[in-house]
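K.L.:
sequence and predicted structure below; questions after.
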Amino acid sequence: MKKYIYTTLICLTILSCKNTKKTNGKINVVTTTSMITDLVKNIAGNQVNIQGLMGSGVDPHLYKASEGDVTKLANADLIFYNGLHLEGKLVEVFEKMHSKKTKTIAIADALDKNTLISSEYFASNYDPHIWFNADYWILATQFVANKLSEAIPEQKPTFQDNATKYINQLKALKTKLETQITTLPKEKRILVTAHDAFNYFGKSFQFEVVGLQGISTATEAGVQDVQKLAAFIIEKKVKAIFVESSVPKRTIEALQAAVKSKNHDVKIGGSLYSDALGNANTVEGTYIGMFEYNVNTIVNALK
């Protein structure tokens, strides 16, 4: 009931808000996660007004729109979101917005669903952490450029040129990451994290990935989950496990304690960026910087 009332109030507020549109002669674009904000900025440049809802360290699985977010959504011409139920508590809001003249665009629509990792435990039946496949992000780049070009046809050359440049950067990133990861023997490529955010990463770079929580942080890890994973770490002689910037570290600390209680040691290898980028105006505050940081942290801790 509380969920229904919360969603209804937001939707009514959005529908009743005065839509200002075109601030300073530019259309208003709202993005959800920090990864998507960074992507749109790379393509749109200063040709649109971009406002991101979620900043550094924000968990999109549990995110609820604030009053300020409602205003941003109400005044948006375009809304880019991940899709695949990543922004679980905002899905109904986006669906309701079809009744007003605001276009909502799911980044996941750029991808062939047959290539996605499925999950019988998650509402969408697909793992939503698509940004950890660089090839997917390349497809998303062209997809966003096309959508922006449809919205502002006169700026199409700029958007397409920016997309081409960014795609080249993403291809260079993938090559760099592959080179770094080859320094880590395959038998050591076991990534244990707070929740299952890195399955696309694992598939791309031949890592066995195990998350203490499920694909969504809305699921809680129980005592049996901790004990089972502790036994796995001991059996596989895993040197390091990792916390995540958008997930409380207590779950991984509990896992570390469980391993220690069995007279084994495993270190915390560092904090990885999973569902959000780093702080704004830092290297890790960009998609490329985040990915490089994660891979360096993982490889150095597991060597």
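P.N.:
Thanks, I have it.
K.L.:
C-alpha from now on. contacts and neighbour counts both.
P.N.:
Noted.
K.L.:
helices of the stretch 101-250 of the chain, start to end?
P.N.:
134-151, 156-181, 199-205, 223-236, 250-260 (DSSP state H, counting those that start in this stretch).
K.L.:
structure two is appended below for comparative analysis:
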Amino acid sequence: MHRYLYIAIISLIFFSCKNEKKTNEKLNVVTTTTMITDLVKNIGGEYINLEGLMGSGVDPHLYKASEGDVTKLANADIIFYNGLHLEGKLVEVFEKMKNKKTIAISNALDKNTLIGSEYFASNYDPHIWFNVDYWIKVTEYVTEILIEAIPDKKAIFESNHANYIKKLGALKAAIHSIIEESLPKEKRILVTAHDAFNYFGRSFGFEVVGLQGLSTATEAGVQDVQKLSAFIIEKNVKAIFVESSVPKRTIEALQAAVNSKGHDVTIGGSLYSDALGNAGTIEGTYIGMFEHNVNTIVNALK
């Protein structure tokens, strides 16, 4: 009953909002995750009205749209979302919006290059932002969409795109340098709350293991904890990591299980996985988030 009531509310809001007049001439753009919001802001700047649905520390795997969110979506000219079933509980909302311009940024990528996953209906790991090369392609895709929507701002969007691409290239080079100079290959084992970092691992030579698997909707059980604790001891892993958008109790339970077997493992810090840091901070940007994560990982494992 609750499911059908939810759908009815969504339909009613869309019907009531579809003819609402815009308050100004700017393009109304809505984004889902904080990573996408930051990207679109870098390209669109002051020439769009940008609203992000999710904030710092929000888990997109479990996120449900509020009535206010649905109103924002109904009044949007363009909606950018990750796709690949990252926003699993929003899929039903997007399906109600077939007449809206909803853009999955993952469409910019060749799916043959993605990491497969049986945990998502898309059959792919959706955490694509942890591959900087992917994010560069996504940036190009978003820029094309915005130029198509506001052709007279083409030169500005292209300039913003060029500047941001340079920053992303510099970020990738800096990360490689930090890791290669500071962390021997045998120490590049990353244990986190859930498997959000596989693209990071493939890009920068880390073995990545998540306690909860790819989706936080999957609870970790006692057997998962015991299996991973044995792995940590076998590999002599010195630090494991919590995530800002995932409750830390599972990693604390893992630490306790490892320590009870006579192996000392510390919690090396908190990583940003499915959401950026607080707005207005360095970690509240994609580049700042990535730098924070890499520095936290390297400092704890070296």
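P.N.:
Sure, I can see it. Quick caveat: nothing in here was measured; it's all calculated off a predicted structure.
K.L.:
the helices of the stretch 101-250 of structure 1 into TSV, with extra columns for mean neighbour count?
P.N.:
Below are the helices of the stretch 101-250 of structure 1 laid out as TSV (neighbours: other C-alpha atoms under 10 Å):
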stretch	mean neighbour count
helix 134-151	20
helix 156-181	16
helix 199-205	19
helix 223-236	15
helix 250-260	19
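K.L.:
ok, which of these comes nearest Ile79 of structure 1?
P.N.:
helix 134-151 (10.7 Å; C-alpha to C-alpha).
K.L.:
which bit of structure 2 covers the closest one?
P.N.:
The alignment of helix 134-151 of structure 1 onto structure 2 (TM-score structural alignment) spans residues 132-149.
K.L.:
need the helices of the stretch 101-250 of structure 1 in a markdown table (columns: distance to Gly57 of structure 1).
P.N.:
Formatted as a markdown table, the helices of the stretch 101-250 of structure 1 follow (distance: least, C-alpha to C-alpha, whole Å):
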| stretch | distance to Gly57 of structure 1 |
| --- | --- |
| helix 134-151 | 21 |
| helix 156-181 | 23 |
| helix 199-205 | 20 |
| helix 223-236 | 24 |
| helix 250-260 | 15 |
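K.L.:
quick one: average offset of the match of helix 134-151 of structure 1 versus structure 1, please.
P.N.:
Once the two are superposed, stretch 132-149 of structure 2 sits an average of 0.4 Å from its aligned residues in structure 1 (mean C-alpha distance after the TM-score superposition for structure 1).
K.L.:
and Tyr4 of structure 1, which of the helices of the stretch 101-250 of structure 1 is closest to it?
P.N.:
It is, among the helices of the stretch 101-250 of structure 1 and with distance given as C-alpha to C-alpha, helix 250-260, at 30.1 Å.
K.L.:
point out the other helices and strands that the helix or strand just after that closest one packs with.
P.N.:
Downstream of helix 250-260 of structure 1, the next assigned helix or strand under DSSP states H and E is strand 267-272. Packed against strand 267-272 of structure 1 by the contact rule (3 or more C-alpha pairs under 8 Å, 6 or more residues apart in numbering; DSSP states H and E) you find strand 240-244, helix 287-302.
K.L.:
tell me which of these sits most buried.
P.N.:
strand 240-244 (a mean of 23; mean count of other C-alpha atoms under 10 Å).
K.L.:
which elements pack onto that one?
P.N.:
By 3+ C-alpha pairs under 8 Å, 6+ apart, strand 240-244 of structure 1 packs against strand 190-195, helix 250-260, strand 267-272.
K.L.:
which of those sits closest to Lys89 of structure 1?
P.N.:
Taking these one by one with C-alpha to C-alpha, strand 190-195 is closest: 18.5 Å.
K.L.:
which strands and helices sit next to that closest one?
P.N.:
strand 208-213, strand 240-244, helix 250-260.
K.L.:
average offset between the second one and structure 2?
P.N.:
Spelled out, that is strand 240-244 of structure 1. Aligned to structure 2 and superposed, strand 240-244 of structure 1 gives a mean residue distance of 0.2 Å (mean C-alpha distance after the TM-score superposition for structure 1).
K.L.:
could you list the residues in contact with stretch 238-258 of structure 2?
P.N.:
With C-alpha atoms under 8 Å, 6 or more residues apart in numbering as the test, stretch 238-258 of structure 2 has contacts from 56-59, 190-193, 211, 216, 220, 225-226, 228-230, 232-233, 264-275, 300-301.
K.L.:
from the residues you listed, which would you call buried?
P.N.:
Taking 16 or more other C-alpha atoms under 10 Å as the criterion, what is buried in the contacts of stretch 238-258 of structure 2 is 56-59, 190-193, 211, 216, 220, 225, 228-229, 232-233, 264-275, 300-301.
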